[in-house]
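> Have a look at this fold, sequence not included:
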């Protein structure tokens, strides 16, 4: 099984389907395809989470979504990835007001490429900061998955990047 990419290593490229909730002017869900190699030239936080509508995942993604203005102010995007399908993501985003892209890794290919797959359980809660060149500059790979990096920790990691 692959290991998570080390800080300084290239982030594995991927293409996944995803949804994003927009609440302005009216709530709307947009589906699309997300490619790591085709994202805007800005740092990106990839937040891998075990499941929609679970207690810790809900706290984590609601926190990150509530902080999107802070991430935007430091020129950083946030994408969240789990193994649920797009319908599950739509329900989760709509019910909780989560406005960051939720990507679907149904077959676990991306989770495996990032070395965070847990056979029989899904994935290890993890966050990777990928710079504009596609290099991992910071990472947090959870052992148990009951905690997650705070918005403040993530913003500090982004601010530490040499731009």
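Cool, got the structure. Source: prediction; values computed, not measured. Numbers count the residues shown, from 1 in each chain.
> all contacts plus neighbour counts: C-alpha atoms, from now on.
Fine.
> I'd like the distance between the closest residue to residue 13 other than its chain neighbours and residue 45.
Leaving aside its chain neighbours, residue 13 sits nearest to residue 36 (5.5 Å; criterion: C-alpha to C-alpha, 6 or more residues apart in numbering). Using C-alpha to C-alpha, to the nearest Å, one gets 11 Å for the distance from residue 36 to residue 45.
> Residue 58 now?
To residue 45, residue 58 is 17 Å away according to C-alpha to C-alpha.
> Residue 74 now?
12 Å.
> follow-up on the earlier one: residue 58 and residue 45 - which one has more neighbours?
Per other C-alpha atoms under 10 Å, whichever of residue 58 and residue 45 has more neighbours is residue 45, with 24 against 18.
> Where does the more buried one fall, secondary structure wise?
When elements are assigned from DSSP states H and E, residue 45 belongs to strand 44-48.
> want to compare, so here's the second one:
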């Protein structure tokens, strides 16, 4: 069952882009956050989305929020993607699609392409906005606007 606005982000662990175990409780319940699921590293739409979050990352940080990207790509792919585009935020490897399933992220285009969904959570870990759009660029603006409202 998919998570809804008002739900609390569930606890999970995953390997981050540095090869370390990321525990969601290190952020959930501590500060506002953007968890964005994307289809694949270094593809046109996903690169636009990642670079958009990169370009606005300081705005998110200034608001006390963290940005976390999640895809089924492995550690090597994430490390190459981060290096190529100088991405300053965490990428998590969900190779077994456990986190995607936990959140209820559905594939697009008749199940052919992994979903592109962004979850914006407040400092208590409660989902304030779910943005589901295949238009990559729209995720950044919607996430930043919602984070601004949350921290005001």
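That came through fine. Given the structure is predicted, the values throughout are model-derived calculations rather than measurements.
> Enumerate the positions of whichever helix or strand comes after the strand holding residue 45 of the first structure that are buried.
Scanning forward in sequence from strand 44-48 of the first structure by DSSP H and E, the next helix or strand is helix 55-66. Of all the residues in helix 55-66 of the first structure, those buried under the rule 16 or more other C-alpha atoms under 10 Å are 56, 57, 58, 60, 61, 62, 64, 65.
> residues in the second structure matched by the helix or strand just after helix 55-66 of the first structure, start to end?
Proceeding N to C from helix 55-66 of the first structure, the next assigned helix or strand is helix 68-73, under DSSP H and E. Helix 68-73 of the first structure corresponds to residues 57-62 in the second structure, going by TM-score structural alignment.
> and if you look at stretch 95-102 of the first structure?
Using TM-score structural alignment, stretch 95-102 of the first structure lines up with residues 84-91 of the second structure.
> Can you give me the distance of residue 42 of the first structure to residue 129 of the first structure?
11 Å.
> mind checking how far the aligned partner of residue 16 of the second structure in the first structure is from residue 12 of the first structure?
Aligned counterpart of residue 16 of the second structure in the first structure: residue 18 (TM-score structural alignment). Noted for residue 18 of the first structure: a distance of 18 Å to residue 12 of the first structure, by C-alpha to C-alpha.
> between the two, which one's more packed in?
residue 18 (23 against 15).
> and the residue most central in space within the second structure, what is it in contact with?
Nearest to the mean C-alpha position of the second structure, by C-alpha atoms, centre = their mean, lies residue 36 at 2.1 Å. By C-alpha atoms under 8 Å, 6 or more residues apart in numbering, the residues touching residue 36 of the second structure are 67, 68, 69, 70, 116, 117, 118, 119.
> could you redo the last one with a cut-off of 10 Å?
49-50, 53, 67-71, 91, 115-120, 130-132, 139-140, 143 (C-alpha atoms under 10 Å, 6 or more residues apart in numbering).
> Which of those are buried, as a PyMOL select command?
Selection of buried members from the contacts of residue 36 of the second structure for PyMOL, criterion 16+ other C-alpha under 10 Å:
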select buried, resi 49+50+53+67+68+69+70+71+91+115+116+117+118+119+120+130+132+139+140+143
